[in-house]
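Enquirer: Got a predicted model here, sequence first, then my questions.
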Amino acid sequence: MRIIRGRTGTRTVWGEVEGDTVHVTAGMRGERTGETVPFADVTLLAPAEGGKVVCVGRNYLDHIRELGNDKGDLPTEPGIFLKGANALAEPDGTVAYPDWTENFHYEGELALVIGTRARHLTPQNALAHVAGFTCANDLTARDRQKTDLQWFRAKAADRFCPLGPWLVPDLDPADLRVQTRVNGETRQDGRTSSMIFPVVDVLVYLTRFVTLEPGDVVLTGTPEGVGPVQPGDTVEVEVEGVGVLRTRIGPVA
């Protein structure tokens, strides 16, 4: 099943996709209302709204190495940073190249959206609180990440988190292929089985000190192969079992 959030006419709706038909639901995990809409008539939006975006940094060893952060011991717990809801951007959208960076990077990732309030999760119940899995592009101003006190500007600026195209529930995140292509050329090709901290461990860790609310997003880290994009580039993030998130990089703004 695919769960979508989209715009039809002047309305924003949630729905479940079957074939060419969207069955409108009463919210992200609500019951079907009985209304249907042709999928072709829906403009997809990021499949999350409001809430916070919790991100795991340096969760793949090869990515740690490529950034030169492997001089000491490996992390013993997930490294966490935040984006806000302002960072969410729709699938098949355009993100302007910021005029305050000279080194704008893609980072393709598996993401998940929380479905039910989550606190003090256990390995046994963690995935039951996930509404679905999706693709994310953790856009990063790499030069500002290195110079700023915190990563807020580098990671959490407006539209720095394209998300989508939809949610897929009941997906096993343990060993999924995560690829990123720029203008059709593969730049990242990893598997979630290479994560230092698997998805379940991340959820258990986070909910020891943060309550995750329905609609919150968790980004799980990026494999090696990150790199710069330029105005005019098209970035595709593909997660096995989910689909493809496509983002165009617009002119400098």
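Expert: The structure has been received and is ready for your questions. Owing to the predicted nature of the structure, the values given are computational and were not obtained by experimental measurement.

Enquirer: hey, let's count contacts and neighbours off CA atoms from now on
Expert: Will do.

Enquirer: helix or strand for Val204, which one?
Expert: helix 199-206 (DSSP states H and E).

Enquirer: can you give me how far the very next helix or strand once past that helix is from the chain middle?
Expert: Counting by DSSP H and E, the element after helix 199-206 in chain order, helix or strand, is strand 217-219. Its chain's C-alpha centre and that of strand 217-219 lie 6 Å apart, by CA atoms, centre = their mean, to the nearest Å.

Enquirer: Tell me, how many residues neighbour Arg2?
Expert: Arg2 has 18 neighbours, counted by other CA atoms under 10 Å.

Enquirer: Next: Asp99.
Expert: 9.

Enquirer: my hunch is that it is in a helix, does that hold up?
Expert: No: going by DSSP: H, G, I helix; E, B strand; the rest coil, the assignment for Asp99 is coil, not a helix.

Enquirer: residue contacts, it?
Expert: Taking CA atoms under 8 Å, 6 or more residues apart in numbering, we find Asp99 in contact with Val252, Ala253.

Enquirer: Now do it against Ala253, distance only.
Expert: 5 Å (CA to CA, to the nearest Å).

Enquirer: now do Glu102
Expert: Distance from Glu102 to Ala253, by CA to CA: 12 Å.

Enquirer: Tell me which of those two has more neighbours.
Expert: Legend: neighbour count by other CA under 10 Å for Glu102 and Ala253, higher for Glu102 (14 against 9).

Enquirer: Please name the nearest non-neighbouring residue to that one.
Expert: The spatial neighbour of Glu102 that comes closest, neighbours along the chain excluded (CA to CA, 6 or more residues apart in numbering), is Asp143 at 7.0 Å.

Enquirer: got another, please set it beside the one above:
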Amino acid sequence: MSDIFPLPAPPRLAIDGDSRTFPVSRIFCIGRNYADHAREMGATAEAIFFAKPASAITSATTLPYPTETNDLHHEVELVLALGEGGAIIASGTGVDLTKRDLQSDLKAKSAPWEIAKGFDASAPMGALRLGPPPANGSISLSVNGAMRQSGELEQMILPPQELLGQLGRYFVLKPGDLVFTGTPSGVGALEPCDTVAARIDGLPPLDFTLTERR
């Protein structure tokens, strides 16, 4: 028995200092994992989980400004990369891009908001670094050289192992899974042609520029 068409190859992330790559299977995300971000969003500091498709991953340095939004927001996050048995084998710097206006409209209707989070190239990523994730240190994001987000990894309500324990209640974690661990306060809008620089102490940097609107 054969397939009627071949599936595309999974997206792959570079591994810093290694010739191998990390094939991406699933992307899990956690919201409200920093109390100050939960407050700025008018929500309680209670971890919530959602997912993005693998097609959200991109390592491109130039990203298209997405359609169907006039309020695209940035959220810098520590990202965990999982191997056999759902163990953390690497980590990296990622940004969760969100169509905030669309998300707000859908929330007001008590409707699912996947289309505000899971669009193509909505999860830009830097290279991964093998080994355990940093337990502390700064996490930040600047736009056109101006600091927008600045926090500390130890401010996470659920640190990596506790987060995986909670997520593992609902999913069997597998090799190729990525887990975005939440964002500190300071999220805000991006405009066409903005340049973003995301940084986490001890991890490779992430830089990208948005194009003009299509």
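Expert: Okay, I see it. As the structure is a computational prediction, the values presented were derived from the model and not from experiment.

Enquirer: hmm, back to that, what range does the helix holding Val204 of the first structure cover in the second structure?
Expert: The aligned range for helix 199-206 of the first structure in the second structure is 160-167, by TM-score structural alignment.

Enquirer: That stretch against the first structure, how far on average?
Expert: With mean CA distance after the TM-score superposition for the first structure, stretch 160-167 of the second structure departs from the first structure by a mean of 0.8 Å once superposed.

Enquirer: buried set for that stretch?
Expert: If you call a residue buried by 16 or more other CA atoms under 10 Å, then stretch 160-167 of the second structure has these buried ones: Pro160, Leu163, Leu164, Leu167.

Enquirer: Stretch 136-151 of the first structure too?
Expert: Quick answer for stretch 136-151 of the first structure (16+ other CA under 10 Å): Ala136, Asn137, Asp138, Leu139, Thr140, Ala141, Arg142, Arg144, Gln145, Trp151.

Enquirer: Show me what the fifth one lines up with in the second structure.
Expert: When the structures are aligned by TM-score structural alignment, the residue of the second structure matched to Thr140 of the first structure is Thr98.

Enquirer: Now do that match against Leu141 of the second structure, distance only.
Expert: 15 Å.

Enquirer: Quick check, central residue of the first structure?
Expert: Nearest to the mean C-alpha position of the first structure, counting by CA atoms, centre = their mean, stands Ala136 at 2.7 Å.

Enquirer: nearest residue to it other than its sequence neighbours?
Expert: That would be Leu163: by CA to CA, 6+ apart, it lies 4.6 Å from Ala136 of the first structure.

Enquirer: what's the answer for Met195 of the first structure, then?
Expert: Spatially, and ignoring its direct neighbours in sequence, Met195 of the first structure is nearest to Tyr60 (5.0 Å; CA to CA, 6+ apart).

Enquirer: Now do the SS call for the counterpart of His73 of the second structure in the first structure.
Expert: Correspondence of His73 of the second structure to the first structure, assessed by TM-score structural alignment: His105. Here His105 of the first structure is strand, with the state taken from three-state DSSP.

Enquirer: mind listing what His105 of the first structure touches?
Expert: By CA under 8 Å, 6+ apart, the contact set of His105 of the first structure is Leu139, Thr140, Ala141, Arg142, Val226, Gly227, Pro228, Val229.

Enquirer: Just put the residues you listed in CSV and tack on secondary structure and distance to Met28 of the first structure.
Expert: Below are the contacts of His105 of the first structure laid out as CSV (DSSP: H, G, I helix; E, B strand; the rest coil; distance: CA to CA, whole Å):
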residue, secondary structure, distance to Met28 of the first structure
Leu139, coil, 25
Thr140, strand, 28
Ala141, strand, 31
Arg142, helix, 34
Val226, coil, 32
Gly227, strand, 34
Pro228, strand, 34
Val229, coil, 33
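
Enquirer: Just give me the closest of those to Leu67 of the first structure.
Expert: Nearest to Leu67 of the first structure among the contacts of His105 of the first structure is Val226, at 9.1 Å by CA to CA.

Enquirer: shouldn't that closest one be in contact with Glu109?
Expert: No: the criterion here is CA atoms under 8 Å, and Val226 of the first structure misses it with Glu109 at 10.9 Å.
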